[in-house]
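> Predicted model follows, preceded by the sequence.
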Amino acid sequence: MAIISITTTQNIELEYELASLGDRIIASIVDDIIKIAYVVILLMVLGISADSFGEGGIVFFLLLMLPAALYSLLSEVFLNGQSVGKKVMAIKVISLNGNQPTFSQYLIRWIFRLIDLLMFSGLIAVVVVAATKKHQRIGDLVAGTTLVKTKARTGIEQTLYVPTVDTSYIVTYPEVVNLKDSDMQLIKEVMINVRKSGNNILAWQTTEKLENILHVKNQYDDPMNFLYVLLSDYNHLASKEQQ
C-alpha cells in the first residue's frame, strides 16, 4: 500500500493512500464507456454522417462532441476532483500542497491527457505512473497533483455533513461558525490520520491551532474528543441553518 504525506498550508501533515495503477485504469475505462455511449447515442439521434446538416454540419457536429472531449476536465472541476469513473473507484485528484486543486491544475492535467493517455494507447501513462513514487502521470507531474483513495478508514467519516437529528443537542463551541467547510474537512482528515497512525501529537497540534483561531479552550483530556465535538457542533449549527 503506497502512502503519500502532504504538509498543508496550515503546516499540518496528512497521509493519504495513493490510488493504484489498477484504480486509475478501471476508472479510465468507466469514463471511456460513458464517453463512447454519449457519442453512440449522438450518432443514432443525428445520423451516421454529420454531412446531413449541410455545409455547416461538420462544425455543428464537432460542437456537439465537445462534452465528450471536455468530460474529464469538467468532471474534475465540478465534482471535487472526481469523474464518474473515479467515484466508482473511490479515488480523487488532490494537489500536492494540501489544497483543493485549482482550475489551472485541472486544465493542465486535461491538456496532458493527449500525451499521457491518447499517445501510444496510454502506454506512456502506465509506465510513468508505475515508475513515479507518487503514482503520477505526466499531467500530474506538471500540474503538481496526484490521485488518492477516498474510501473511509474510520468511523468518523460521515460526521461532517450528516444533519444532527437530536434537537436537544447543546453546542459546546458556538465559535465554530467562524470556520469554513474546508477547515472542517481538514479537521476530519486530521482525525482520520490520527486514528490510522496513532500519532496523537498531530491531534494536539491541531487542537492548539484551533484554540488560537477560535479563542476557545479545550475542555477534554483527549484532543480527539475536542476535534470530534467541534465537528458535531459545526454539523448541528449547519443543519439548523438549512432548516
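Alright, I've got the coordinates.
> use CA for all of it now, contacts and neighbours both
Noted.
> And the helices in this protein?
Using DSSP state H, the helices of the chain run over 21-46, 57-69, 71-78, 84-88, 103-111, 113, 123-131, 138-143, 181-197, 200-214, 223-242.
> The nearest residue to Lys188 once chain neighbours are set aside: neighbour count?
In this structure, Lys188 finds its nearest non-sequential neighbour in Glu157, 7.1 Å apart by C-alpha to C-alpha, 6 or more residues apart in numbering. Neighbour count of Glu157, defined by other C-alpha atoms under 10 Å: 16.
> Next up, a structure to set beside the first:
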Amino acid sequence: MSKIGIETTQNVQLNFPLASVGERIAAYLLDSLFMGVFAMFIFMIFAVLGEPYVFILLLTIPILVYTLVFETFMNGQTPGKRIMKIKVCRVDGDSPAFWHYLIRWMFRLVDISLTNGVAAILTIVIGEKGQRIGDILAKTTVVKTNHTVKLTHTILSEVPDNYQLVFPESRKIVDKDVELFKKVIQQLKTMDDHVEKLTFGLKARGKVMQQLGIKTEMPPEQFFQTLIDDFNFLHKNI
C-alpha cells in the first residue's frame, strides 16, 4: 500500500495511505453517475414545463461546480469520494482551505476534461505523492479515510478535578498542536514494529520538546497524552 509521509507544521512526520488510482477513478465514475441522474431529473422537469434555455442553465452550473462545492462543504469529499472512503488533504497535514479546492477544480479541465483523465492518471502514477497537476499546484493529495488517523470529535476532553499540571510549558500549546498530539498517539498505537515505533515516538517527542522547551524522559505516548491533559486542564480553568 502506497503511503505519503506528511510533514506537519510542527515538523513531525505522519504516514497516510494514499488513495489508489482505481479508487479515485471509481469515485469519479460514481460522481458522474450522480450528475447524470441529476441531469435526467432536471431534463424531465423542464421537458414538461417547456423551458429549454432555463434547463440548460440550471443543468450546466451545478454540474460545473459539483466537485468544488462538495469538496468545500464536505471536508475534502464528494459523494463519490465518501463512498470510496477517500478524501483530499494537504501535504503539510493541515486541512485544505477553499482556495486549495479551487485550484484543484480549475485544473480538472487539464487533468480530466481535455485529456480524458490521461494527464491525471499519468501524474498520479509517476509521482510519489499521488498527485495530479491540480494537486501539485494546490499542494494537496488524496488519502484513504478508513485507514487514516482518526481524531475525537472535539479538542477538549474531561480531566479529573484533582488533576495537577505536569508541564507548565503546556501554556504554549494551541488547538492545532493538540490535533497533532492525538494523531501521533493514534499512529503509535497502529505501529507493530517496536523499533520503528520507538524511533518514531522518540523523534516526535524530541521535536515537540524542543518546540515547547520541555525536558523529560517520559515515554512518547505518555508524553503526548500528558500534553493533551495539560491543555484540557488549562482551558478548563480559564
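Noted; the coordinates are in hand. Just so it is clear, the model here is predicted, and its values are computed rather than measured.
> Superposed, what's their TM-score?
The TM-score (TM-score structural alignment, normalised by the length of structure 2) is 0.76; 227 aligned residues with a C-alpha RMSD of 3.4 Å.
> picking that back up, so can I have JSON lines of the helices of structure 1 showing distance to Tyr161 of structure 1?
Below are the helices of structure 1 laid out as JSON lines (distance: least, C-alpha to C-alpha, whole Å):
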{"stretch": "helix 21-46", "distance to Tyr161 of structure 1": "26"}
{"stretch": "helix 57-69", "distance to Tyr161 of structure 1": "31"}
{"stretch": "helix 71-78", "distance to Tyr161 of structure 1": "18"}
{"stretch": "helix 84-88", "distance to Tyr161 of structure 1": "18"}
{"stretch": "helix 103-111", "distance to Tyr161 of structure 1": "25"}
{"stretch": "helix 113", "distance to Tyr161 of structure 1": "34"}
{"stretch": "helix 123-131", "distance to Tyr161 of structure 1": "33"}
{"stretch": "helix 138-143", "distance to Tyr161 of structure 1": "30"}
{"stretch": "helix 181-197", "distance to Tyr161 of structure 1": "9"}
{"stretch": "helix 200-214", "distance to Tyr161 of structure 1": "20"}
{"stretch": "helix 223-242", "distance to Tyr161 of structure 1": "6"}
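> Out of the ones you listed, which gets nearest to Ser5 of structure 1?
helix 181-197 (10.4 Å; C-alpha to C-alpha).
> That closest one packs against which elements?
strand 13-17, helix 200-214, helix 223-242 (3 or more C-alpha pairs under 8 Å, 6 or more residues apart in numbering; DSSP states H and E).
> Including mean neighbour count, could these go into TSV?
Listed next are those as TSV, based on neighbours: other C-alpha atoms under 10 Å:
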stretch	mean neighbour count
strand 13-17	17
helix 200-214	16
helix 223-242	19
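> of all those, which lies closest to Ile192 of structure 1?
strand 13-17 (9.1 Å).
> The closest one vs structure 2, average offset?
Once the two models are superposed, strand 13-17 of structure 1 sits on average 1.8 Å from its counterpart in structure 2 (mean C-alpha distance after the TM-score superposition for structure 1).
> In structure 2, what stretch matches that strand?
Using TM-score structural alignment, strand 13-17 of structure 1 lines up with residues 13-17 of structure 2.
> and that stretch, how far out from the chain's middle?
On the basis of C-alpha atoms, centre = their mean, to the nearest Å, stretch 13-17 of structure 2 sits 11 Å off its chain's mean C-alpha point.
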